[in-house]
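*Asks:* Predicted model follows, preceded by the sequence.
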Amino acid sequence: MDDTPQEITSLVGREVYSNNGVFVGEVEDLRLNVDGEAVTGLALGNLNTELFADAAHGGQGIIVPYRWVRSVGDVILINDVVERVRQPDDEEDELIA
């Protein structure tokens, strides 16, 4: 087994998907805990506009906590919790309509 640590910069540019296959965004930067020498979050850009309408149209990104990451390979898989971000607005629209 190769114990060589993976270069954290290799995460930049990778696509991020929920664990059930929905595109979330692309890694633009990393949030680091320098003292603990650990990645604590992934800063995503090029967001899925259906999931993050306000942030995506405003040109802003989001930071996903690294604890949501399930696997890192050619793409990064995270918990599907991010897909529920839009639900409160959807429910609110139903109540207004």
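*Replies:* Happy to help now that I have it.
*Asks:* only C-alpha atoms for contact and neighbour calcs from this point on.
*Replies:* Will do.
*Asks:* quick one: what helix or strand has the nearest residue to L42 once chain neighbours are set aside in it?
*Replies:* Nearest residue to L42, sequence neighbours excluded (Cα to Cα, 6 or more residues apart in numbering): L30, at 4.7 Å. L30 belongs to strand 23-33 when assigned by DSSP states H and E.
*Asks:* Give me the buried stretch members for that strand, please.
*Replies:* F23, V24, G25, E26, V27, E28, D29, L30 (16 or more other Cα atoms under 10 Å).
*Asks:* Likewise for stretch 10-20?
*Replies:* Residues of stretch 10-20 classed as buried by neighbour count (16+ other Cα under 10 Å): L11, R14, E15, V16, Y17, S18, N19.
*Asks:* Return the subset of those residues lying in helices.
*Replies:* Counting by DSSP state H, these place none of their members in helices.
*Asks:* In addition, the following structure is provided for comparison:
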Amino acid sequence: MASDPTPVTDLADKEVFTADGARVGRVTDVIVDLQAEAPVELALADVTERTVGGLPASAAGVRVPFHLVRGVGDVVVLRSAAHEAPLPLPGGRDDGGDGDGEAVDDDDDPIV
């Protein structure tokens, strides 16, 4: 599989949608594994509550593991439809993820 030549800086401010077109939010940051030189997560703000579900009052947004990204163009499209997506996802100022202080992705592996 060929790598995507899109620079991670081009992801900033892109809208994020599920595979069935439900808006999730807007990319505010990209978390990158510097050793692997690969994106790990997208940090989203301006989150659509009806798509994501209830967020803690202190949440600044959500984080989406990059392996859930289906494609990047004018917008970012996730692999899952809204009803299939593992949302809400960990993220925000005070939210550590699953309640134990560690963020987790859909495989229950700690996200670092």
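*Replies:* Thanks, I have the structure now. All values reported here derive from a predicted model rather than from experimental measurement.
*Asks:* TM-score for this pair?
*Replies:* The TM-score (TM-score structural alignment, normalised by the length of structure 1) is 0.73; 82 aligned residues with a Cα RMSD of 2.2 Å.
*Asks:* Thought G45 was touching the residue nearest to L42 of structure 1, still the case?
*Replies:* No - L30 of structure 1 lies out of contact with G45 (Cα atoms under 8 Å); the separation is 11.5 Å.
*Asks:* Which helix or which strand is home to the residue minimising distance to the centre of structure 2?
*Replies:* Relative to the mean C-alpha position of structure 2, the nearest C-alpha, by Cα atoms, centre = their mean, is the one of V64, at 1.8 Å. Taking DSSP H and E as the definition, V64 of structure 2 sits inside strand 62-65.
*Asks:* From the chain's centroid, how far away is that strand?
*Replies:* The chain centroid and the centroid of strand 62-65 of structure 2 are separated by 3 Å, computed with Cα atoms, centre = their mean, to the nearest Å.
*Asks:* Superposed on structure 1, what's the mean shift for that strand?
*Replies:* Its matched residues in structure 1 lie on average 0.7 Å from strand 62-65 of structure 2 after superposition (mean Cα distance after the TM-score superposition for structure 1).
*Asks:* coming back round to it: find me the equivalent region of the strand holding L30 of structure 1 in structure 2.
*Replies:* Aligning strand 23-33 of structure 1 against structure 2 (TM-score structural alignment) gives residues 23-33.
*Asks:* what's the average distance of the matching stretch to structure 1?
*Replies:* Looks like 0.4 Å for stretch 23-33 of structure 2 (mean Cα distance after the TM-score superposition for structure 1).
*Asks:* neighbouring contacts of that stretch?
*Replies:* Contact with stretch 23-33 of structure 2 is made by 8-9, 11-18, 38-48, 51-52, as judged by Cα atoms under 8 Å, 6 or more residues apart in numbering.
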